[in-house]
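1. Quick one, what's the 3D model for this:
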Amino acid sequence: MIEEIRLFFGKAHVFPNYLVVYMNEGITVKPEYNTHLINIAQKYFKDKPFGYITNRINSYAVNPLVYLQTSKIENLVAFAIVSNPDIKKSNVELEKIFMKIPFEHFSELELAKKWVESIITKHSSN
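-> A predicted model of the protein is given here:
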């Protein structure tokens, strides 16, 4: 890990090719929170592809419009959700509709990291 960034709505762990984000319990993720993601992307991933992993260890809500804004980050090439395997598959499928980049659900963080790295590798070799 390169750095841990504390945000008012959670924290982000920055790695060389991706972020792992942990949202606070009970919040609603709003589109305006993307400003923080954009700033992190510009600081740590300028001009290089990166991935975003949300590790849903806490319960929180997401305004799906967040994904429309997130999809506009040019160098974001992969988005992964890590959560309990019992999460309603329909929630993930709904969220997927709003994303315009590769988007997958995982029950283990390490699997999500490997998947994100594989997408970045494919993207970098094009």
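2. C-alpha from now on. contacts and neighbour counts both.
-> Noted.
3. quick one: residue 95 from residue 65, how far?
-> Plainly put, residue 95 is 9 Å away from residue 65 if you go by CA to CA, to the nearest Å.
4. Next, the structure of the following sequence, for comparison with the previous one:
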Amino acid sequence: MSDPIKNDKLIKQYDLELGKVFFYENYLIIEVAEGVCFDYQKAKTLSLLTNLHFGDRSFGYISHRINSYSLEATDYMKIKDVFPNIKAFAAVTYNESQKTSIRIENMFYQEGIVSFENIKDAIKWVIEKLKNDSNT
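-> Below is the predicted model:
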């Protein structure tokens, strides 16, 4: 398969207090800023942008964890309220601590977060998952 990052056109990039968000046609990549506590309120802020870019279309969410930050795992129980059209949730992790965090987050997010060791594999999986969901 060809390189998804090179083939997918970046539609819009936002540099926000909570981090950088990159919007592509059917998915976003978020790089939460160093030291931020990503919680329900920050997710609501991000949802304004997802609504703007995706409307009521299905989309994929990729958390590219290049920085160290905290999050409120229990807020994952409300994620479908904030992002009702999310169909694929991937996280790119780079160490054991981040992998452990994903296991804990999955205890609260029933749909499941799939962990990857690089951004390319995460993008490929999200694109494939969105394609498969649209075929069903």
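5. so what number do they get for TM-score?
-> The TM-score (TM-score structural alignment, normalised by the length of the first structure) is 0.91; 126 aligned residues with a CA RMSD of 1.5 Å.
6. quick one: the strands in the first structure?
-> Under the criterion DSSP state E, the first structure carries strands at the ranges 3-7, 10-14, 18-23, 28-29, 50-55, 61-62, 76-82, 103-106.
7. What mean distance separates the last one from the matching residues in the second structure?
-> This means strand 103-106 of the first structure. For strand 103-106 of the first structure, the mean deviation from the second structure after alignment is 0.8 Å (mean CA distance after the TM-score superposition for the first structure).
8. so that strand corresponds to what in the second structure?
-> Under TM-score structural alignment, strand 103-106 of the first structure corresponds to residues 113-116 of the second structure.
9. can you check the second one too?
-> Using TM-score structural alignment, strand 10-14 of the first structure lines up with residues 19-23 of the second structure.
10. ok, average deviation of the matching stretch from the first structure?
-> Looks like 0.5 Å for stretch 19-23 of the second structure (mean CA distance after the TM-score superposition for the first structure).
11. Which parts of that stretch count as buried, going by neighbours?
-> Of the residues in stretch 19-23 of the second structure, 21-23 count as buried by neighbour count, 16 or more other CA atoms under 10 Å.
12. One more: stretch 117-124 of the first structure?
-> Neighbour count says stretch 117-124 of the first structure has 117, 119-120 buried, by 16+ other CA under 10 Å.
13. in the second structure, what residues pair with that stretch?
-> Residues 127-134 of the second structure are where stretch 117-124 of the first structure lands when matched by TM-score structural alignment.
14. Mean deviation, that stretch versus the first structure?
-> Mean for stretch 127-134 of the second structure is 1.0 Å (mean CA distance after the TM-score superposition for the first structure).
15. Tell me which residue is most central in the first structure.
-> In the first structure, the centroid-proximal residue (CA atoms, centre = their mean) is residue 52; its distance is 3.0 Å.
16. Hmm, that one is touching residue 78, no?
-> Yes. Using CA atoms under 8 Å, residue 52 of the first structure makes contact with residue 78 at a distance of 6.3 Å.
17. shared neighbours of the two, which are they?
-> Listed as contacting both residue 52 of the first structure and residue 78 by CA atoms under 8 Å, 6 or more residues apart in numbering are residue 116.
18. quick one: contacts for the nearest residue to residue 4 of the first structure once chain neighbours are set aside?
-> Once flanking residues are discounted, residue 4 of the first structure sits nearest to residue 13: 4.5 Å by CA to CA, 6 or more residues apart in numbering. Neighbouring residues of residue 13 of the first structure by CA under 8 Å, 6+ apart: 1-5, 19-21.
19. Highest neighbour count among those?
-> Ranked by neighbour count (other CA atoms under 10 Å), the contacts of residue 13 of the first structure have residue 19 at the top, with 27 neighbours.
20. ok, that residue to residue 49 of the first structure distance?
-> Distance, residue 19 of the first structure to residue 49 of the first structure, by CA to CA: 12 Å.
21. same check, this time on residue 82 of the first structure
-> Distance, residue 82 of the first structure to residue 49 of the first structure, by CA to CA: 20 Å.
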